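# need coordinates for the following:
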Amino acid sequence: MNYNVAVVGCTGMVGRKFLEILAERHFPIAELYLFASARSAGKKLSFEGKEYTVEELKEDNIKNKKIDFALFSAGGDTSKSFAPIFANYGAVVIDNSSAWRMDPNVPLVVPEVNPEDIKKHKGIIANPNCSTIQAVVALKPLYDAYGIKRIVYSTYQAVSGAGMNGYNDLMEGYKGETPKKFPYAIAGNLLPHIDSFLEDGYTKEEIKMVNETRKILHDDNLKITATTVRVPVLNSHSESINVELSKDFDIKEVFELFKTSKGIILEDDVANLVYPMPLNSSGKDEVYVGRIRRDFSLDSGLNLWVVADNIRKGAALNAIQIAEYMISE
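The predicted structure is shown next:
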């Protein structure tokens, strides 16, 4: 059976990645509809050798189409306005913005972690934050095997997470150009600042990681803190994750756990300088885990280094995997 698919925000970085991955994975498409803002309407995009015209995102262009899946990457305000419209006309919306993530009536899903939550949807399913997705893929095997008391996230996030403008700031910054997206130069620099600051001194990105991890793992009592940092890397986010497990572990068993866990590639052979890096994970579907070692400063402590393509697994692929899971079920 084939399905009618809409891509909303099709001209952006994630929107184009949606199209690329749909083609790569031979998603069973009957009809494809492309939507974007009025200024992008009329543009032509190619998909599997056929040219498609981008339509303006408005209700009149939605209601006459029988859409099964609507993949959204058009920003929170757009999603708040249009996701319910698509859902009312019978589509399942899989949204990449932050608009619906913490809504108690909307499941927040990473297919390797909590696929059972998909069945609870009422027309809208939320895709987690890119940095949260790769983290929980790595943490889920540990959570199931040992339990988790506390998590300390330190992220090293690529400029692609800020869209094309972030990408351009890095490339143009090396030529001495003034940044347009970031408040300071990112070329040759680090910015301990992703999204806006809150009154308590945390950024929204940091609080997203805290709240989304709890929701996905169904554990509101989980102790979590985070520091998120933008780094001069084009693509793929890296994360240092320190975990306090609920019970002790054998480090060899932890290695075996990651070797056999779905969606994870273990890269940990320090004698031969093998460990996850952004360059190696970019363009790949999996989450890479390495630098696994006991944290001797506390009981049952563990350190991990986790790397994944933030535009691919951290956004477009995760959404498409949700749709694939729904089809398979």
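# C-alpha only now, for contacts and for neighbours.
Noted.
# now do the contacts for residue 143.
By C-alpha atoms under 8 Å, 6 or more residues apart in numbering, the contact list for residue 143 reads residue 245.
# wait, a helix at it?
Yes: checked against DSSP: H, G, I helix; E, B strand; the rest coil, residue 143 lies within a helix.
# measure it to residue 250 for me?
Using C-alpha to C-alpha, to the nearest Å, residue 143 is found at 15 Å from residue 250.
# quick one: the helices in the stretch 101-250 of the chain?
Here the stretch 101-250 of the chain has its helices, by DSSP state H, counting those that start in this stretch, at 130-146, 163-173, 204-217.
# out of those helices, nearest to residue 316?
Proximity to residue 316, assessed across the helices of the stretch 101-250 of the chain by C-alpha to C-alpha, is greatest for helix 130-146 (9.7 Å).
# buried ones in that closest one?
Under the neighbour-count criterion of 16 or more other C-alpha atoms under 10 Å, helix 130-146 has 130-143, 146 buried.
# how about residue 163, what does it touch?
12, 13.
# how about the one 3 residues further on?
Residue 166 makes contacts with 159, 160, 181, 182, as judged by C-alpha under 8 Å, 6+ apart.
# just residue 186 next, same as before
Going by C-alpha under 8 Å, 6+ apart, the list of residues near residue 186 reads 169, 170, 173, 179, 230, 231, 232.
# how close does the fifth one sit to residue 165?
Translated: residue 230. Taking C-alpha to C-alpha, one finds residue 230 at 14 Å from residue 165.
# quick check: residue 57 touching residue 37?
Yes: assessed by C-alpha atoms under 8 Å, residue 57 is found in contact with residue 37 at 5.8 Å.
# comparing residue 230 and residue 165, which residue is more hemmed in?
Neighbour tally, residue 230 and residue 165, criterion other C-alpha atoms under 10 Å: the higher count belongs to residue 230, 23 against 16.
# where's the more buried one relative to residue 317, distance?
Taking C-alpha to C-alpha, one finds residue 230 at 22 Å from residue 317.
# repeat for residue 5
Counting by C-alpha to C-alpha - residue 5 and residue 317 are separated by 15 Å.
# quick one more, to check against the first:
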Amino acid sequence: MGYRVVVAGATGNVGREMLNILEERQFPVDEIAVLASRRSQGTEVSFGDRTLKCQDIERFDFAGWDMALFAIGSDATKVYAPRAAKAGCVVIDNSSLYRMDPDVPLVVPEVNAEAVDGYAKKNIIANPNCSTAQMVVALKPLHDRARIKRVVVATYQSVSGAGKAGMDELWDQTKAIYNPTSEVPPKAFQKQIAFNVIPQIDVFMEDGATKEEWKMVVETKKILDPKIKVSATCVRVPVFVGHAEALHIEFEDFLDEEEARDILREAPGVMVIDKREPGGYITPVECVGDFATFVSRIRQDSTVENGLALWCVSDNLRKGAALNAVQIAETLGNRCLKKG
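Next up is the predicted model:
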């Protein structure tokens, strides 16, 4: 016995990854439906050894389906998530639309699995921002031990965070640099991304922060602890998949780097690769396709009284999006829903 599961946005990067991970983790699926916009109706996607045809989300009846994993963006989610929720189908949403809604749980299962219990207020559960998800997985076990006061984070975010258009633009601009007769002006990004870094992700806000940076602040507070202060600088880098973060953490109590290393080795969802030698750390290229949040370069930060610094890397299409959504579905099933 299993669940009747919907994947909405099945033709996109995250939707396809959701299908891969549902199969890889042997999620108990009795029946599955894949949805996309009308223009993608009939497009075939893979689910294990099966080939599924996408249905038109506009005409789909969510009644009788247990849960729906949404990867369709905020505008479409605003239309279809309430429709699915009203029909009794629990929505696990990857967009930013509901993250700060007080009646919608914002969940990273390794950090606040119990928050899933609040899903019934709107029949919706929110998936956090990709950069927030991997950061809080690394912070949670350290926070439990020494209480975090403040985090300063600089992110190095891959172009897949901007979808297929972002990946295509990096590829096309890189080729154009070696072909002087062609030129690929920026469209997905504000400036050239090939051989460059761009200190802007999403729009600017009144205080000078970008919306991506604001998300990291408010989502960390909602998921982990409202008392934690966060300062973020989010940067797009010419990497196809995998986000990296440099974290500087200030604690209420002293935490030795060796103890921190031991705590993280035992933490759920974390893999410590930290050798003080050339190449003794993980980079984005090495994390692609993996479930873990990798932590390296753990060391004392002598600029504050109780400080640590570390390097955090994860596959943003997995832990930052699709994997976390599937883990929420697993948690929802284990804690709240009965199998069909």
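# so after superposing, what's the score?
The TM-score (TM-score structural alignment, normalised by the length of the first structure) is 0.97; 326 aligned residues with a C-alpha RMSD of 1.1 Å.
# before we move on, the earlier item: which of the buried residues of helix 130-146 of the first structure lies closest to residue 240 of the first structure?
Nearest to residue 240 of the first structure among the buried residues of helix 130-146 of the first structure is residue 135, at 9.4 Å by C-alpha to C-alpha.
# grab the nearest non-local neighbour of the closest one.
Distances taken as C-alpha to C-alpha, 6 or more residues apart in numbering place residue 306 nearest to residue 135 of the first structure, at 7.0 Å, with adjacent residues excluded.
# that neighbour: neighbour count?
Neighbours around residue 306 of the first structure, by other C-alpha under 10 Å: 31.
# just put the contacts of residue 186 of the first structure in a markdown table and tack on distance to residue 51 of the first structure.
A markdown table is the format used below for the contacts of residue 186 of the first structure (distance: C-alpha to C-alpha, whole Å):
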| residue | distance to residue 51 of the first structure |
| --- | --- |
| 169 | 31 |
| 170 | 32 |
| 173 | 35 |
| 179 | 35 |
| 230 | 36 |
| 231 | 37 |
| 232 | 35 |
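# out of these, who's the most crowded?
Busiest of these [other C-alpha under 10 Å] is residue 170, holding 27 neighbours.
# check whether that residue really touches residue 162, as I assumed.
No: using C-alpha under 8 Å, residue 170 of the first structure makes no contact with residue 162, being 10.8 Å away.
# for residue 241 of the first structure, give me its contacts.
Contacts of residue 241 of the first structure by C-alpha under 8 Å, 6+ apart are 135, 151, 152, 153, 154, 303, 304, 305, 306.
# can you redo these as CSV with distance to residue 61 of the first structure?
Below are those laid out as CSV (distance: C-alpha to C-alpha, whole Å):
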residue, distance to residue 61 of the first structure
135, 38
151, 45
152, 45
153, 43
154, 43
303, 50
304, 47
305, 45
306, 42
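# tell me which of those you also see in the second structure.
Compared against the second structure with both residues aligned by TM-score structural alignment, their matches' C-alpha atoms under 8 Å, those retain 151, 152, 153, 154, 303, 304, 305, 306.
# and these as CSV, adding distance to residue 194 of the first structure?
Listed next are those as CSV, based on distance: C-alpha to C-alpha, whole Å:
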residue, distance to residue 194 of the first structure
151, 19
152, 17
153, 14
154, 12
303, 23
304, 22
305, 20
306, 19
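# top of those residues by neighbour count?
Neighbour count (other C-alpha under 10 Å) singles out residue 306 as the most crowded of those, with 31 neighbours.
# any idea how far residue 170 of the second structure is from the residue mapped onto that residue from the second structure?
For residue 306 of the first structure, the aligned position in the second structure is occupied by residue 312, per TM-score structural alignment. Residue 312 of the second structure is 23 Å from residue 170 of the second structure, where distance means C-alpha to C-alpha.
# cool, and residue 45 of the second structure?
Residue 45 of the second structure is 25 Å from residue 170 of the second structure, where distance means C-alpha to C-alpha.
# now go through the contacts of residue 241 of the first structure and say which are in strands.
With strands taken from DSSP state E, the overlap with the contacts of residue 241 of the first structure comprises 151, 152, 153, 154, 303, 304, 305, 306.
# quick one: which of those is nearest residue 15 of the first structure?
Taking C-alpha to C-alpha as the measure, residue 15 of the first structure lies nearest residue 306 of these, at 24.9 Å.
# I'd guessed the closest one sits against residue 278; true?
No: using C-alpha under 8 Å, residue 306 of the first structure is not in contact with residue 278, being 9.8 Å away.
# now for the two: what residues contact both?
Common neighbours of residue 306 of the first structure and residue 278, counting by C-alpha under 8 Å, 6+ apart, are residue 238.
# and which of the contacts of residue 166 of the first structure is nearest to residue 13 of the first structure?
Here the nearest of those to residue 13 of the first structure, counting by C-alpha to C-alpha, is residue 160; it sits at 8.3 Å.
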